[in-house]
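S.K.: Below is the sequence, then the predicted model.
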Amino acid sequence: MGPTGDAALDVDRIHMSYGDVKAVAGVSFSVRQGEFFGILGPNGAGKTTTLEIAEGLREPDAGSVRLLGESPWPRNVGLLPKIGVQLQASAFFEKLTAREQLETFGALYGVPEDRAMAMLDLVGLRDKAETRENQLSGGQRQRLSIACALVHDPDIVFLDEPTAGLDPQSRRNLWDVLREIKARGKTIVYTTHYLDEAEVLCDRVAIMDHGRVLALDTPAALVRDLDSATHVVLERDGFPAAEARALAGVDDVAEDETSLTIATRSPAPVLAALAERGALSGLQVRTATLEDVFLELTGREYRA
């Protein structure tokens, strides 16, 4: 995808190698103003390097980047107040409380001290304002890190795997923070290897592997274009496999010790037939997900 004039971020055919390893190999995409854009991929896919080039932290070997209409490299000091960056490894000032961390980061941009409490409210940490960062939980530290990236009210925010290593509850709490950031009109560019998360949060996603973009679209469009079968799962003893195979619209039937799974691209008549036979007890319907899209593109299991 080539450059577009009104985009918050344009990445055009960038390349980056580390010795013989080609980390990024011709990546292009554009991010619209106010969009939540995800870069998905397993470790080693090239997503962090791509993000660092977009932020202006690295110079690409080839290609170009336009960030808010300007080049971020060489280091563009004029862009710094307009962008927020949260890296994989959060770095805080030692022995400072959560409030003091934000006040210190804010002072670098001339932000008033009272902005700190507003940011703690945003990320749900007001009650931890006087707690040192090394006494916060992993999820709380991640939320504080995001608050530090936002304290100067940037136009675009870069987040590199912000939910990595968090427990499910902390991940969901952080989802609410990310939704609130987007609701405030901010552009968000983030990387993750959590496909379920990207499917819920992102307006569009780019799936990367081996330094290349394999697919780019909305999550719903990527799933729809996959044309994958719907899987109807029944209790093992609830319906005979032979009868299931005889139903109109059934592509395949698989069995294990506890369940019977019907694969179909015509779920409506299959479900209607099962209802007529009173076989809906314990029934589950599983449609395709972004994980199915990834597996189809790469032909192997997703690497974490």
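M.R.: Yep, it's here.
S.K.: contacts and neighbour counts: CA atoms only from here.
M.R.: Noted.
S.K.: Quickly note the distance from the residue nearest to Y194 when sequence neighbours are not counted to L201.
M.R.: In space, and not counting its chain neighbours, Y194 is closest to L40: 7.8 Å by Cα to Cα, 6 or more residues apart in numbering. L40 is 12 Å from L201, where distance means Cα to Cα, to the nearest Å.
S.K.: again with E296
M.R.: Taken as Cα to Cα, the span from E296 to L201 is 22 Å.
S.K.: So between those two, which is more surrounded?
M.R.: The neighbour comparison of E296 against L201 (other Cα atoms under 10 Å) goes to L201, with 18 against 13.
S.K.: got the contact list for that one?
M.R.: L201 is in contact with F36, W175, R179, counting by Cα atoms under 8 Å, 6 or more residues apart in numbering.
S.K.: Apply the buried test to these and list what passes.
M.R.: Among the contacts of L201, those scoring as buried are F36, W175 (criterion: 16 or more other Cα atoms under 10 Å).
S.K.: among the contacts of L201, which are in strands?
M.R.: F36 (DSSP state E).
S.K.: tell me which of the contacts of L201 is nearest to F92?
M.R.: W175 (22.2 Å; Cα to Cα).
S.K.: Now do that closest one against E199, distance only.
M.R.: Relative to E199, and taking Cα to Cα, W175 is found at 12 Å.
S.K.: then this one, side by side with the first:
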Amino acid sequence: MLEVSGLIKKYGKQNAVNNISFSLQGGEVVGLLGPNGAGKSTTMKCIVGLLRKTAGEIQIAGHDHLSVAAKKYFSYIPETPHVYDLLTVKEHMQFIAQAYGIKDWKDKATELMEIYDLTDKADKLGRDLSKGMRQKVSICCALLPDPQVLFFDEPMIGLDPKAIKNTKKIFKELKDQGKTILVSTHLIDSVETIADRIMIMKDGNIIGNDTISNLKTAFSSAGDSSLEDLFLELTKDE
């Protein structure tokens, strides 16, 4: 569903992303981990077209990632949720439905708003929402079109415990439906229980890309070490 080949993103002479290649299959949840400045958000923004890549090829469901055909396949939830100040929560859902040409959207919108405790906020303007509420609206808008591929950049930050639990449950349901999910996060424990595979970035490079158990076998002398221990070991400064 996603093919990234030779992706490079430069700022001036500095490589933020350094010639990385990877692929994601249908029905796969992949956690993208790395310290601050590792290139996670830059990679994700290049994939969804918010940043112009310096070099490389990116395809989503066989289409160039910047094409309209590719954009129909995916949703993106940014680290900082952006909502429209003068649209209500309900109008955000209507806007997304109209943008994606979804006809029977109201029942699903109602269901998503119930899951994220937004029903009583349905008529609230975007400018009056807290950061956590904006994050919930952002997730609901991303899920409404039923995309095949989802890109989550730090989805759990700002969410309350109930919303985090529900988001993990939704991840599992999406995976069971054959959807592809890439989750970038600092919260290692939030991804350890849901990810089929982990990609670890450092200094713009992918330094680990495998199942958690295989990474532990390859890089850890102690077989019972946690993913957090493994992450800290792989990303420590030499």
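M.R.: Right, received. Where do you want to start? Computed from a prediction, not measured in an experiment: that's the story for all the values here.
S.K.: Overlay the chains and give the TM-score.
M.R.: Once superposed, chain against chain, the TM-score is 0.88 (TM-score structural alignment, normalised by the length of the second structure); 236 aligned residues with a Cα RMSD of 2.3 Å.
S.K.: list the contacts for the equivalent of the residue nearest to Y194 of the first structure over in the second structure?
M.R.: With TM-score structural alignment as the criterion, the equivalent of L40 of the first structure in the second structure is L33. Applying Cα under 8 Å, 6+ apart to L33 of the second structure gives the contacts K40, S184, T185, H186, I188, I198, M199, I200, M201.
S.K.: One more pass at 10 Å, please.
M.R.: Residues near L33 of the second structure by Cα atoms under 10 Å, 6 or more residues apart in numbering: 39-40, 183-188, 191, 198-202, 206, 208, 231, 235.
S.K.: got it, and S221 of the second structure?
M.R.: Contacts for S221 of the second structure (Cα under 10 Å, 6+ apart) come out as L230.
S.K.: Check the secondary structure at whichever residue in the first structure pairs up with it for me.
M.R.: Under the alignment (TM-score structural alignment), S221 of the second structure maps onto S228 of the first structure. Put simply, S228 of the first structure is coil when judged by DSSP: H, G, I helix; E, B strand; the rest coil.
S.K.: From R58 of the first structure, how far off is N76 of the first structure?
M.R.: On the measure of Cα to Cα, N76 of the first structure and R58 of the first structure end up 12 Å apart.
S.K.: quick one, helices of the second structure?
M.R.: Assigned helices in the second structure, in chain order: 40-48, 68-71, 89-100, 106-115, 131-143, 161-176, 188-192, 212-219, 227-235 (criterion: DSSP state H).
S.K.: packing partners for the fourth one?
M.R.: Helices and strands in packing contact with helix 106-115 of the second structure are listed as helix 89-100, helix 131-143, helix 161-176; criterion 3 or more Cα pairs under 10 Å, 6 or more residues apart in numbering; DSSP states H and E.
S.K.: out of those helices, which comes closest to E79 of the second structure?
M.R.: Among those, if distance is taken as Cα to Cα, the winner is helix 131-143, at 8.6 Å.
S.K.: Now that closest one on the first structure. Mean distance?
M.R.: Mean deviation of helix 131-143 of the second structure from its aligned counterpart in the first structure after superposition (mean Cα distance after the TM-score superposition for the first structure): 2.0 Å.
S.K.: and the angle from that helix to helix 106-115?
M.R.: Angle, helix 131-143 of the second structure to helix 106-115, by axes from the mean of the first three to the mean of the last three Cα atoms, to 10 degrees: 150 degrees.
S.K.: related to what we said a few turns ago, neighbour count: N76 and R58 of the first structure, which is higher?
M.R.: Between N76 of the first structure and R58, counted using other Cα under 10 Å, the more crowded position is R58 (17 against 13).
S.K.: any idea what the more buried one aligns with in the second structure?
M.R.: In the second structure, R58 of the first structure lands on L51 (TM-score structural alignment).
S.K.: circling back to that earlier point, put together a markdown table for the helices of the second structure, with distance to Y11 of the second structure on each row.
M.R.: Formatted as a markdown table, those follow (distance: least, Cα to Cα, whole Å):
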| stretch | distance to Y11 of the second structure |
| --- | --- |
| helix 40-48 | 11 |
| helix 68-71 | 25 |
| helix 89-100 | 33 |
| helix 106-115 | 39 |
| helix 131-143 | 28 |
| helix 161-176 | 33 |
| helix 188-192 | 28 |
| helix 212-219 | 31 |
| helix 227-235 | 22 |
